[in-house]
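Undergrad: with the sequence up front, the predicted model follows.
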Amino acid sequence: MATPTPISLEDRLKAQARQLGFAACAIARADAAPEAAARLRHWLDEGRHGDMLWMEERAEQRGSPAGLWPDVRSVIMLGMSYAPGHDPLALAAVGDRARISVYAQGRDYHDVVKKALKGLARWLVEQEDAPLKVFVDTAPVMEKPLGQAAGLGWQGKHSNLVSRDHGSWLFLGAIYSTLDLAPDTPGEDRCGSCNACQTACPTDAFPSPYRVDARRCISYLTIEHKGPIPEEFRAGIGNRVYGCDDCLAVCPWNKFAQTAAANRAFLPRAELVAPAIGDLLALDDAGFREIFSGSPIKRIGRDRMVRNAAIAAGNSGDAALALALRALLEDDDPAVAEAAGWALGRLGV
């Protein structure tokens, strides 16, 4: 009788990742994305990162895995699906309701992905006692080019990772390891001549395919940007109060994404699917913390949320929101008060 072929560490690692809730797992050499640093530097030199100064401050570490940790030999890239069970664009024409990006309607992905990554890291150390580090979004790690280098998918024309199996709906995490793991085949660009994501952007945030100008991006403007939002973008924001799904939602590869593959932690909370703009305008700090506890939205704070809601109110055409907007004209936050005044002017009341 033939001796069974031993199952490789890499295959066992991927099986364990699936058990922990990851929809995808692939491996790259630490030096597998050599062009990433130069592309990042060019993007920063053009100023397209806006107020995200941490991108500039840690550019050398972000540019390559070895820049952050010289001992790294392999990068294990993980993807956790949050494929929505509803149309992310369904509320586009519902004036009195606010739109929250799909990824933020459930539990905070930082917590969910980090917990699963730590579980996988513990398992790997039990198999091979070698140093490693885990990262989810907040560290200077180029997850998207590394995801392509590992074979999770490819960076699409909207600059986000696209998977043949999961579309545009993957949260990414990384494990840096000193082990020499067998790498997977890199992802191949399959965007072809499609430009759906480019034409879908309401604020023309793509100066060219595969490049995004954060300063024009609704996700950046509603989440990262502090102070008043430039008036030229306000009409394009529509009723979005946290993030934007448009360029992701129109990607044709999403037809292969299976809702069943999504981690249940990211199922939308009922109160975040279609919140009333009027309710968001009335939020104080305590109310904001109560509603958005356990959500990634909590990090923007009450003031930015109410600023965003005021802009959505101005775009709503709903004069019934005027009373709530007038109450914000003397708000302690100048950006909130300014947005409320702009909204009242736009509503003509």
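TA: Sure, I can see it.
Undergrad: make it CA atoms for all contacts and neighbour counts henceforth
TA: Noted.
Undergrad: mind checking how far Gly147 is from Leu161?
TA: 7 Å (C-alpha to C-alpha, to the nearest Å).
Undergrad: which helix or strand contains Met77?
TA: Using DSSP states H and E, Met77 sits within strand 74-81.
Undergrad: let me fix that, I meant to ask about Ala174.
TA: In this assignment (DSSP H and E), Ala174 forms part of strand 170-177.
Undergrad: tell me what that strand is packed against?
TA: If contacts are counted by 3 or more C-alpha pairs under 8 Å, 6 or more residues apart in numbering; DSSP states H and E, strand 170-177 sits against strand 74-81, helix 109-127, strand 132-135, helix 143-150.
Undergrad: what would those look like in CSV with distance to Leu53?
TA: Output for these, formatted as CSV (distance: least, C-alpha to C-alpha, whole Å):
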stretch, distance to Leu53
strand 74-81, 26
helix 109-127, 21
strand 132-135, 20
helix 143-150, 18
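Undergrad: mean neighbour count and distance to Glu56 for the ones you listed - can I get that in JSON lines?
TA: Shown next, in JSON lines, are these (neighbours: other C-alpha atoms under 10 Å; distance: least, C-alpha to C-alpha, whole Å):
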{"stretch": "strand 74-81", "mean neighbour count": "26", "distance to Glu56": "23"}
{"stretch": "helix 109-127", "mean neighbour count": "17", "distance to Glu56": "22"}
{"stretch": "strand 132-135", "mean neighbour count": "18", "distance to Glu56": "19"}
{"stretch": "helix 143-150", "mean neighbour count": "27", "distance to Glu56": "17"}
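Undergrad: try this one next to it:
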Amino acid sequence: MTETPAPKSTTGRFFEDFELEQRINHASPRTITEGDVALYHALTGNRFTLQTSNQFARHVGYHAAPVDDLFVFNAVFGLSVADVSINAVANLGYAGCDFLAQLYVGETIRARSTVMGLRETSDGENGIVYVRTEGLDHRDVPVLRFVRWVLVPKRDPKSGKSKPATVPDLPDAVRPITVPRHRLNRDWDDASAGSPHRWDDYALGEKIDHIDGVTIEEADHMTATRLFRNAARVHFDAHAMKKTPFGRRLVYGGHVIATARALSFNGLANACIVSAINGGRHTAPVFGGDTIFAWSEVIEKIALEKRDDIGALRLRTRATKNHPCHDHPAEGPEVVLDLDYTVILPRR
């Protein structure tokens, strides 16, 4: 009797397949190309001059424009999806995201993750998986690390088997702050950067409406998700999504974050570097055709030791759908993103 060969393809991990302290080396390292960067800028509308102009970057001490920090975050996130969240119901949140180094076109990144926590939901249908993911460069030096937690369905909810609940302690903020080695006030040109406002000009508690809105077309978010190599089925499989309460594909949350960051240029144009994502939540789904707006609040001003050329702002940015932010909405069904992050600006 001929044995049936084992299947070559895989359906991905379900909640039962994760174990505490499990280590996963993710496949398909990627080399960042000029095309990747150009497409990212086109899809998000990113205008932060340090990342868009080689000439500007060289004037402030870099050898070339670094790759946008949120492209790196999304690229590392995307490398982890096939092993962590390809079957996910939802990506729930982020913490402790530390941007350890800046990357440049031509460099190669890979990713690895460790399972930090597991908790079944009360209905027994799903479980929450907590992972710490690291992005590493071609020298195997970590350039980014973050924690995320994701809602993953069970393969067999009726089995009766359960796992002990373990929820990790998560940091409130990333400390110490990772800062660039370059002195950013060397030949910093406010006119080219797009704003006269530097670190000294922002006040604790200040609220900034970024004013502009951008409609996320189906083609935009599908292309962006492919750019980030995020293979989660909730973003791609329209047939399967018809059977869910959403009824349609979801816009990848990382694309919403990148869009909100790009919108923040209007009011924070000199906030050229993202140093950390302290915490973040996707508070409501976004679909193709929704228009995204954003506003930010300065929740901490941080003077950096031994650096008089730069300072850090801890911001809380809320993104909304189909709701302009002149009234600074902090909660409600229109709020789709609540992001706590730290940026670096030049000082006077």
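TA: Thanks, I have it. Because the structure is a prediction, the values reported are computed rather than measured.
Undergrad: now what about the TM-score between them?
TA: In this superposition the chains share a TM-score of 0.26, using TM-score structural alignment, normalised by the length of structure 2; 153 aligned residues with a C-alpha RMSD of 6.6 Å.
Undergrad: tell me the buried residues in the strand holding Ala174 of structure 1?
TA: Using 16 or more other C-alpha atoms under 10 Å as the test for burial, strand 170-177 of structure 1 gives 170-177.
Undergrad: for Glu56 of structure 1, what are its contacts?
TA: Counting by C-alpha atoms under 8 Å, 6 or more residues apart in numbering, Glu56 of structure 1 makes contact with Leu44.
Undergrad: now do the SS call for the residue lying closest to Leu68 of structure 1 once chain neighbours are set aside.
TA: The shortest distance from Leu68 of structure 1 to any non-neighbouring residue, by C-alpha to C-alpha, 6 or more residues apart in numbering, is to Gln61 (4.4 Å). Secondary structure state of Gln61 of structure 1, per DSSP: H, G, I helix; E, B strand; the rest coil, is helix.
Undergrad: what's the answer for Arg110 of structure 2, then?
TA: strand.
Undergrad: neighbours around it, how many?
TA: Arg110 of structure 2: 22 surrounding residues under other C-alpha atoms under 10 Å.
Undergrad: do the same with the one 10 residues further on
TA: The criterion is other C-alpha under 10 Å. On that basis, Glu120 of structure 2 has 21 neighbouring residues.
Undergrad: wait, it sits on Gly127?
TA: Yes. Counting by C-alpha atoms under 8 Å, Gly127 is a contact partner of Glu120 of structure 2 at 4.0 Å.
Undergrad: now Leu281 of structure 1: closest residue in space that isn't a chain neighbour?
TA: Closest residue to Leu281 of structure 1 apart from its sequence neighbours, by C-alpha to C-alpha, 6+ apart: Val306 at 5.4 Å.
Undergrad: part of a helix, is that neighbour?
TA: Yes. Checked against three-state DSSP, Val306 of structure 1 lies within a helix.
Undergrad: thought it was touching Val336?
TA: Yes. Counting by C-alpha under 8 Å, Val306 of structure 1 does reach Val336; the two are 6.5 Å apart.
Undergrad: so which other helices or strands are in contact with the strand holding Met77 of structure 1?
TA: Other elements packing on strand 74-81 of structure 1 under the criterion 3+ C-alpha pairs under 8 Å, 6+ apart are strand 24-29, helix 143-150, strand 170-177.
Undergrad: dump these into JSON lines; add distance to Glu10 of structure 1 as well.
TA: Below are these laid out as JSON lines (distance: least, C-alpha to C-alpha, whole Å):
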{"stretch": "strand 24-29", "distance to Glu10 of structure 1": "8"}
{"stretch": "helix 143-150", "distance to Glu10 of structure 1": "13"}
{"stretch": "strand 170-177", "distance to Glu10 of structure 1": "13"}
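Undergrad: and of those, who's closest to Arg39 of structure 1?
TA: helix 143-150 (10.3 Å; C-alpha to C-alpha).
Undergrad: mind checking how far Ala66 of structure 1 is from Glu10 of structure 1?
TA: 21 Å.
Undergrad: my bad, Leu132 of structure 1
TA: Leu132 of structure 1 is 15 Å from Glu10 of structure 1, by C-alpha to C-alpha.
Undergrad: which elements pack onto the longest helix anywhere in structure 2?
TA: Assignment by DSSP state H gives helix 69-84 as the longest helix of structure 2. Counting contacts by 3+ C-alpha pairs under 8 Å, 6+ apart, helix 69-84 of structure 2 packs against strand 108-120, strand 126-136, helix 253-263, strand 273-282.
Undergrad: for these, give me CSV that also has distance to Arg318 of structure 2.
TA: What follows is these, written out as CSV (distance: least, C-alpha to C-alpha, whole Å):
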stretch, distance to Arg318 of structure 2
strand 108-120, 27
strand 126-136, 24
helix 253-263, 8
strand 273-282, 10
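Undergrad: can you tell which of those is closest to Leu79 of structure 2?
TA: In terms of C-alpha to C-alpha, the element of the helices and strands packed on helix 69-84 of structure 2 nearest to Leu79 of structure 2 is strand 108-120, at 6.3 Å.
Undergrad: how about Gly345 of structure 1: what's its closest non-neighbour residue?
TA: In space, Gly345 of structure 1 is closest to Gly314, 7.9 Å off (C-alpha to C-alpha, 6+ apart).
Undergrad: who's in contact with that neighbour?
TA: Counting by C-alpha under 8 Å, 6+ apart, Gly314 of structure 1 touches 340, 342-347.
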